[in-house]
Every structure is written in structure tokens, then in C-alpha cells.
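Chemist: how does the following fold in three dimensions:
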Amino acid sequence: MSTNTLIEEITPTEVSHRINEGKRDSIIDVREHEEVAEGAIPGIHHIPLGELEDRLGEIDQNKEHILVCRSSARSGRAAEFLKSKGYKVKNMAGGMLDWKGDLDRK
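Modeler: Have a look, this model is predicted:
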């Protein structure tokens, strides 16, 4: 059985609604630098998956975090890793491929 079933998911539409309602969710984008440069959800915190373990100090353990990548595979792995370290996380299902909201270009 996959451990991924233990990770709660949130849809891109739900994330967009939360942003539009002014909720200051912590959104961590684990894509590579060149992917984020092409467009990212406004207000994200960018930590590429390969840097996640070294940058745990940047992530508030008292908040819930929404993890994002291109298709939701890498963010699912990131969510599993963070959850194993005691963080509260959700994975954005479908990733940026399903994102219809605004984009920041870095």
C-alpha cells in the first residue's frame, strides 16, 4: 500500500479560492528554478525538492503547508517527507498542470 494515501490532497480550485478569500496559506513549490521562472502561484515559497531536507529551517512547523509541483508527483514525495518530520501538509492534486489561477513570472 502506498504511503501517499496518508497525505491529504487539496485541489487547485480550492487553493485558488483560498487565495482569493485572502487566506495566507503557506504554499511551497518544489519544482526546479527554471520551472518556477515560467510561472508560479503568487506568494509561493520556492524550495526545489532536492534542497528540501537542507532547508527545513525555513518551514514553520506550526503552520499547515500546501505542496505544489508540475503534476503532483514530486510534491507528493515532498509532502510524505515533511509529514514524516512532523509537519502538517497537503498536496495540491494535479499540480501546476491543473492550475487555472494567476501566475507570477520570476
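Chemist: only C-alpha atoms for contact and neighbour calcs from this point on.
Modeler: Fine.
Chemist: before we move on, which element is the residue nearest the centre of the chain in?
Modeler: The centroid of the chain falls nearest to Leu67 when counting by CA atoms, centre = their mean (1.6 Å). Secondary structure assignment for Leu67, by DSSP states H and E: strand 64-68.
Chemist: what ranges does this protein have for its strands?
Modeler: Here the chain has its strands, by DSSP state E, at 8-10, 26-29, 45-46, 64-68, 88-92.
Chemist: re earlier: which residues does the residue nearest to the centre of the chain contact?
Modeler: By CA atoms under 8 Å, 6 or more residues apart in numbering, the contact list for Leu67 reads Ile27, Ile28, Asp29, Val30, Ser75, Gly76, Ala78, Ala79, Val89, Lys90, Asn91, Met92.
Chemist: to compare against the first, here's the next sequence to fold:
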Amino acid sequence: MRSISPEEVHALDDAVILDVREPHELTQARIDGTLDIPLGELVERLGEVPRDTTVYVICHVGGRSAQATQYLEANGVDAVNISGGILQWYQSGLPVTLGGAS
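Modeler: Modelled structure (predicted):
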């Protein structure tokens, strides 16, 4: 499984980022423009994941995105795990939209 740092993926033009966190997590902090499919729905929603480009997968700290990346790779998707998740993304000073946690 390949991994990439938040800084490296942010520097890419038109990167497709798949966020596998739960909806309530997205209300707390999110990256604008991501494809949002919770890990628990990934199997049934696999058809929504692009197959014509590399997909960069993110979660909170990197565990769920690693699982999702392995699943996607096994199903023919060129997927790369974003190490450290959105927590590392935020700590690196990269843009996030913060919202009201419920």
C-alpha cells in the first residue's frame, strides 16, 4: 500500500480525495471538494469511486483510510493512503473548513 503526506497530496493539481469518515466527523472539519463515502458504506458504493485517476484516501488519523485503500486496490482502484489523516492535514496548516460539532 502506498502512502502520501497531506502536504504532498495538497500540492497536486486536481487530486481526487476520498474521505471515509462518518458524516458527524465531516461536520467538525472537512476538506472542501472531497468525495465523502463512510468506510462502512464503501463496499456498496464502490461504483461511485473513480477508476480513471488516482484516488487519495483520508480519514481522521489514517487507520480507516488504510483499510479503505487496501480494499480499493484489491478492487482495481489506484488508491493511495493519506498518512496522518485530517488531523495531520490540519496540523500542517493546510486548508480545512471547520464546522459546528454536534
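Chemist: and the residue nearest to the centre of structure 1, what's its match in structure 2?
Modeler: Under the alignment (TM-score structural alignment), Leu67 of structure 1 pairs with Val57 of structure 2.
Chemist: coming back round to it: so which of the strands of structure 1 comes closest to Asp98 of structure 1?
Modeler: strand 88-92 (9.4 Å; CA to CA).
Chemist: residue range in structure 2 corresponding to the closest one, please.
Modeler: Aligned by TM-score structural alignment, strand 88-92 of structure 1 falls on residues 78-82 of structure 2.
Chemist: the corresponding residue of structure 1 for Asp19 of structure 2: neighbour count?
Modeler: In structure 1, Asp19 of structure 2 lines up with Asp29, judged by TM-score structural alignment. Asp29 of structure 1 has 27 neighbours, counted by other CA atoms under 10 Å.
Chemist: hmm, back to that, the strand holding Leu67 of structure 1 vs structure 2, average offset?
Modeler: Here the mean offset of strand 64-68 of structure 1 against structure 2 after fitting is 0.2 Å, by mean CA distance after the TM-score superposition for structure 1.
Chemist: show residues contacting stretch 7-24 of structure 2.
Modeler: Counting by CA under 8 Å, 6+ apart, 33-39, 53-60, 64-65, 68, 82, 89, 92, 94, 101-102 sit against stretch 7-24 of structure 2.
Chemist: what angle do the longest helix belonging to structure 1 and strand 88-92 make?
Modeler: In structure 1, taking DSSP state H as the definition, the longest helix is helix 73-84. Interaxial angle of helix 73-84 of structure 1 relative to strand 88-92 (axes from the mean of the first three to the mean of the last three CA atoms, to 10 degrees): 170 degrees.
Chemist: and helix 73-84 of structure 1, how far from the chain's centre?
Modeler: Centroid separation for helix 73-84 of structure 1 versus its chain: 9 Å, with CA atoms, centre = their mean, to the nearest Å.
Chemist: check stretch 19-29 of structure 2 too.
Modeler: 10 Å.
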